[in-house]
Structure formats: structure tokens, C-alpha cells
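[1] here is a sequence with its predicted model. Questions after.
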Amino acid sequence: MQLLPADLGPGARGGFTARAGGVSGGPYAGGTGGGLNLGLRVGDDPAAVLANRDRVAAALGAPVGWMDQVHGAAVRVLDGAPDPRSEGECDGLVALAGSAGPVAAGVLVADCVPVLLAAADGSAVAAVHVGRQGLVRGVLPAALDRLAELGVPPAGLHAAVGPSICGRCYEVPAALREEVAAQVPGTAATTAWGTPALDLPAGVLGQLAARGVTRVHHVQACTREDARFYSYRRAGEHGAGPTGRFAGVVRTAA
């Protein structure tokens, strides 16, 4: 499997997976051999998904906590050993270093923006799922607030913003573009074919900057355009049926 590295400072380790390198078949393989679908709620064989999650944990060197993502603003803190299936409904997951060794948090996406956060020493990390609704509802500021409560202010964080659909490709109705842009400045965009669009990565980068996070690594790959990644919108446009989920994962220091 491939893990595209994310620059998260000297203490933490993390990155972003791709479609290839797993055991999923059918539409989740997508011409890559075995697919590394990590989503349990998209119709894939649960045994294959759990085997794929085991591969990610092995590559990262730490057990990974996963979320049941609901496009909200709830943030949870991992308590004890992660459950390989789910840590419950939330869109932000924080992991803290402890005596039992490193632990990791993961976020699942197929066009939404995966955001990884880490303290410089790797003592605290977070994975955040930022879709259109989560961006408006403030899940990223909520995660930053939770980390600050745990002793890691925004200025002390490293952030990595992963592959997602770009402003050239995320077509939306004009009214929706204006509604979101009024709440999250900088998100109004136009598609490559001239219709209204939203630029979710721009909104994420703006929220990070507004909160004082200055060390940001942006993996500028568009999931709709880049077949290395699962894309809900690309699959729908091509009648490919269900699509899987790739992930952003980040682990604490050893």
C-alpha cells in the first residue's frame, strides 16, 4: 500500500492512503488490483475493510481509531485502545500519547477534505473530516479548540491538508455557493467549465490561517481528477456505482 507522507513536524507521523494496495474487489478495486477501501459503510465486504485497516495500522506502526462521520462538528478524544471499527459518531478525533505506545487517528474521505493536526512533539494529534457541511458548522475550529484545551494552542501545531475535490471540479448551485461563501470567506469558485463551484481546500486553509496555524502542508491533488484516490463525484459521473474511502492518518510519538 501507498502512504503519501504528510509533513507534521518532528514528533508525529502521518499521511494519506490511495486506492491501491488492499484486498477489496469489485468497484472498490477500481482497476488497481486489490483496493484499499477503508470505509465500512459503503457496501464493501466488512472483512476486507478490516483487513485493509490492519494494513494501514501496520504501515503506520500504531493502532488507528476511526470515526462514524456525520458531517457535523463533534470532536472526540480517544480513550484507551482504539476500536478498529469505530469510535462513535464524530467528525474530529484526537489521540494523545501514553505509556502504552503510539496511537493514531484516521479520517475517511472520497472528495471531502482530510485534515491532520499534530503537536510539534507528537504528544497530541487529530484527524478531522471537513466536508461542505462540516466546514460551515465549524468542525475544524472545534478540533483546534479541543487541542488548545489539552495544552496545544494553534501556534504550536503542524497541519496537513490532504487530497480532496478542488474548486475547479466541485460544482454546486449558485445559491449554495453564495450561502457557503457568506459564512466561510474564500470558498466561492468557478468550475473549469464555467459554472458555480466551491473551493473547500481554500476554506480549510483560511480557517487554519485565521486561527494562527502557520505550519501547513497542503497535498494539492484533486480527487475527481486524480484516479489514485476514491472520488464519490467521479464515480457518480461515470456510472461506476459505489466507491470506497481513502484516509488521512496521524499517529502520536512513540
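    All right, it came through fine.

[2] use CA for all of it now, contacts and neighbours both
    Noted.

[3] tell me, how many residues neighbour Asn52?
    Per other Cα atoms under 10 Å, the neighbour tally for Asn52 reads 23.

[4] buried set for stretch 50-70?
    Neighbour counts over stretch 50-70 (16 or more other Cα atoms under 10 Å) mark 50-57, 60-69 as buried.

[5] for Gly212, what are its contacts?
    Going by Cα atoms under 8 Å, 6 or more residues apart in numbering, Gly212 touches Pro154, Ala155.

[6] try it again with 10 Å
    Counting by Cα atoms under 10 Å, 6 or more residues apart in numbering, Gly212 makes contact with Pro153, Pro154, Ala155, Gly156, Leu157, Gly206.

[7] neighbour-wise, which of these leads?
    Of the contacts of Gly212, with other Cα under 10 Å as the count, Leu157 tops at 26 neighbours.

[8] against Gln133, how distant is it?
    Note on Leu157: its distance to Gln133, by Cα to Cα, to the nearest Å, is 24 Å.

[9] count of neighbours near the residue nearest to Pro163 when sequence neighbours are not counted?
    The shortest distance from Pro163 to any non-neighbouring residue, by Cα to Cα, 6 or more residues apart in numbering, is to Ala221 (4.8 Å). Burial of Ala221 is recorded as 15 neighbouring residues (other Cα under 10 Å).

[10] now the one 10 residues further on
    Each residue near Ser231 was counted by other Cα under 10 Å, and the total is 26.

[11] what about it, distance to Pro27?
    In this view, Ser231 and Pro27 are 12 Å apart by Cα to Cα.

[12] any chance you could map the helices in the stretch 51-200 of the chain?
    Assigned by DSSP state H, counting those that start in this stretch, the stretch 51-200 of the chain shows helices spanning 132-137, 139-149, 174-183, 200-210.

[13] alright, now check it against this:
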Amino acid sequence: MIGQQHEASGAHFAFTDRWGGVSAAPYEELNLGGAVGDDPGAVRTNRELAAKSLGLDPAQVVWMNQVHGRDVAVVDGPWRADHIPSVDAVVTTRRGLALAVLTADCTPVLLADPAAGVAAAVHAGRPGLVAGVVPAAVETMLALGAEASRITAVTGPAVCGSCYEVPEEMRAEVARAVPEAWSTTRWNTPAVDVTAGVHAELARCGVHMCEKSHICTRESADHFSYRRDRSTGRLAGYVWLEAPRVGGRPDRG
């Protein structure tokens, strides 16, 4: 269910795989995306299962309506179910509040400065990379008191630069914005490496404490991949800061 977990002195990062949920084909099993055609009840159950496996309250997880843009929202609690804004990054200063990002080939980017008490979750697909969603999220964190040198960044499973084939014109367009994203497939055709581009943008922002998943979603049968399957589920990345302790026990809010 939880494919990868990381910790960094008061910050927690986690990424799901596709197993351990209740969704039927073609979304089997742990689909966490609510806008892909899956049964809404199955998605709710899957989100509850994933959150509880991480020790989180499912009601205290912030999701986004992701649109491949660069808009960032600062949050201090979950949205109303009927009012989830269209953004591709969320930032919080509330400890114990989990931020979630959905992907099925795009790069999930989780950021945290535990000393300042600031965390962010970012959806970085090809359009968002070109638009600058990652620098926008970092800028928002800095405005809330984070320091780039203290931010830990973790990127999760995503389609790799050797599998993300695109037309030559598209590769050139992306490379003009982020040169490090230029790539070639294993079969020697034009490609884009979104994760490489994300890490280059982070470095230019002064964020150097970075970890990168080496899982390619298109190659891994344990992960959802839109490019491989088209009709499929969505993985999730979660980031949260340690909640303050009340009476010697964590306060989950």
C-alpha cells in the first residue's frame, strides 16, 4: 500500500503503490483519484485505508483539483468537499495537517522545512514544469518563513526520461524553459525527463537536500501509469510535519 516512506527530523514523506485497496479493474486496487471514473465509494475507502496506514486522520488530508498549472494555495485545514480549488501546489504551516498530491506519471514533489514549520505538496507534470509550479511553491514557502537551505525535497515515482516520448517540437519547448528536462528514449526518439527538470529547478531555488525515487511508473506493474494504460488509477504522495505534543502525546488536531 505505502510503497516508500521517508523522514527528515520532524517531517514525514510517503508515496503509495497500487495495492491494498478495494477498487476494481481498471483502477485496481488502491486508486486514490476521485476524477478518473472509479466508484466514489471505493475511492473514499481507499483514501481512508491509505491515511490510516500512515497514522493520519483521513479527514485531515488536503487534496487538490489538479489542472497542470502553477497556482499555489496556502491552507490551514481541509477544503469543503464542494469547494476544492484548482491548484497544483498546496502549502501549510499547520503541523499535523497532511498535504496530498495525485499522480500517474507526473512527478509528485514533497517539500518541508520542519524548523520553520512549513510544508508543501506539488503536482509537477510537463505543463506545470514549464509554467514554473515548483519555484512558485518554494517562493510561497519562503514567504511563510522557510529557508531554502533547510528545505528537504522528495520526488516520488514518475515516468522516467527514457520512457516519456514526446514530439520533437514539444521536447524543444520544454527544454527552452528547463534545459535539464531534455531527454531521449531508449529507442532513440525525443523525450522529456520531468523529474530531472524538477530537481534542476529546486537547485536553482537553493534547495539542495533532495531525494529522488528511481521507480518509473510506466515500467513498474506496481504503480499506475496513464501513458501505459490510459484508463487507470492515481497514486498519492503525502507530506506532513510532526504535530505539537500535548501532555507528552502528539496532538493530531
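    Here it is on my side, so go on. The structure presented is a predicted model; accordingly, all values stated were derived computationally and were not measured.

[14] can you list residues touching both of Ser231 and Pro27 of the first structure?
    Pro242, Thr243, Gly244.

[15] looking at these, which has the most residues close by?
    Gly244 leads those on contacts (other Cα under 10 Å) with 29 neighbours.

[16] what does Val136 of the first structure align to in the second structure?
    Under the alignment (TM-score structural alignment), Val136 of the first structure maps onto Val130 of the second structure.

[17] for Leu38 of the first structure, same thing?
    By TM-score structural alignment, Leu38 of the first structure lines up with Leu32 in the second structure.

[18] quick check: that match vs Gly41 of the second structure, distance?
    Taking Cα to Cα, one finds Leu32 of the second structure at 11 Å from Gly41 of the second structure.

[19] repeat for Leu111 of the second structure
    Leu111 of the second structure is 30 Å from Gly41 of the second structure, by Cα to Cα.

[20] have a look at those two and say which one is more surrounded.
    Neighbour count, other Cα under 10 Å: between Leu111 of the second structure and Gly41, Leu111 has more, with 29 against 12.

[21] give me the spatial nearest neighbour of the counterpart of Leu116 of the first structure in the second structure, chain neighbours excluded.
    Under the alignment (TM-score structural alignment), Leu116 of the first structure pairs with Leu110 in the second structure. Spatial nearest neighbour of Leu110 of the second structure, chain neighbours left out: Ala121 (4.7 Å); criterion: Cα to Cα, 6+ apart.

[22] aligned to that neighbour, what sits in the first structure?
    Match for Ala121 of the second structure (TM-score structural alignment): Ala127.

[23] most remote residue from the first structure's center?
    Residue farthest from the centre of the first structure, counting by Cα atoms, centre = their mean, is Gly194 at 27.8 Å.

[24] so that one makes contact with Glu171?
    Yes. In this structure, Gly194 of the first structure is within contact of Glu171 by Cα atoms under 10 Å, at 9.4 Å.

[25] so which residues of the stretch 151-254 of the first structure form strands?
    157-161, 188-190, 196-198, 215-218, 246-251 (DSSP state E, counting those that start in this stretch).

[26] out of the ones you listed, nearest to Ala12 of the first structure?
    Nearest to Ala12 of the first structure among the strands of the stretch 151-254 of the first structure is strand 246-251; the distance by Cα to Cα comes to 5.8 Å.

[27] in the second structure, what range does that closest one match?
    With TM-score structural alignment as the criterion, strand 246-251 of the first structure aligns to 235-240.

[28] repeat for stretch 178-188 of the first structure
    The alignment of stretch 178-188 of the first structure onto the second structure (TM-score structural alignment) covers residues 172-182.

[29] returning to what we had before: which ones are touching the match of Ala121 of the second structure?
    Taking Cα under 10 Å, 6+ apart, we find Ala127 of the first structure in contact with 14, 65-67, 75, 91-95, 104-108, 114-118, 140, 143, 159-160, 247-251.

[30] what about stretch 37-54 of the second structure, distance to the chain center?
    17 Å (Cα atoms, centre = their mean, to the nearest Å).

[31] now swap in stretch 35-54 of the first structure and tell me
    For stretch 35-54 of the first structure, the distance to the chain centre is 16 Å (Cα atoms, centre = their mean).

[32] and it, which residues are buried?
    Neighbour counts using 16+ other Cα under 10 Å place 35-40, 44-46, 48-54 of stretch 35-54 of the first structure among the buried residues.

[33] among these, which lie within strands?
    Secondary structure from DSSP state E places Gly35 of the buried residues of stretch 35-54 of the first structure in strands.

[34] and the buried residues of stretch 35-54 of the first structure, which two are the farthest apart?
    Greatest spacing in the buried residues of stretch 35-54 of the first structure, by Cα to Cα: Asp44 and Asp54 (15.6 Å).
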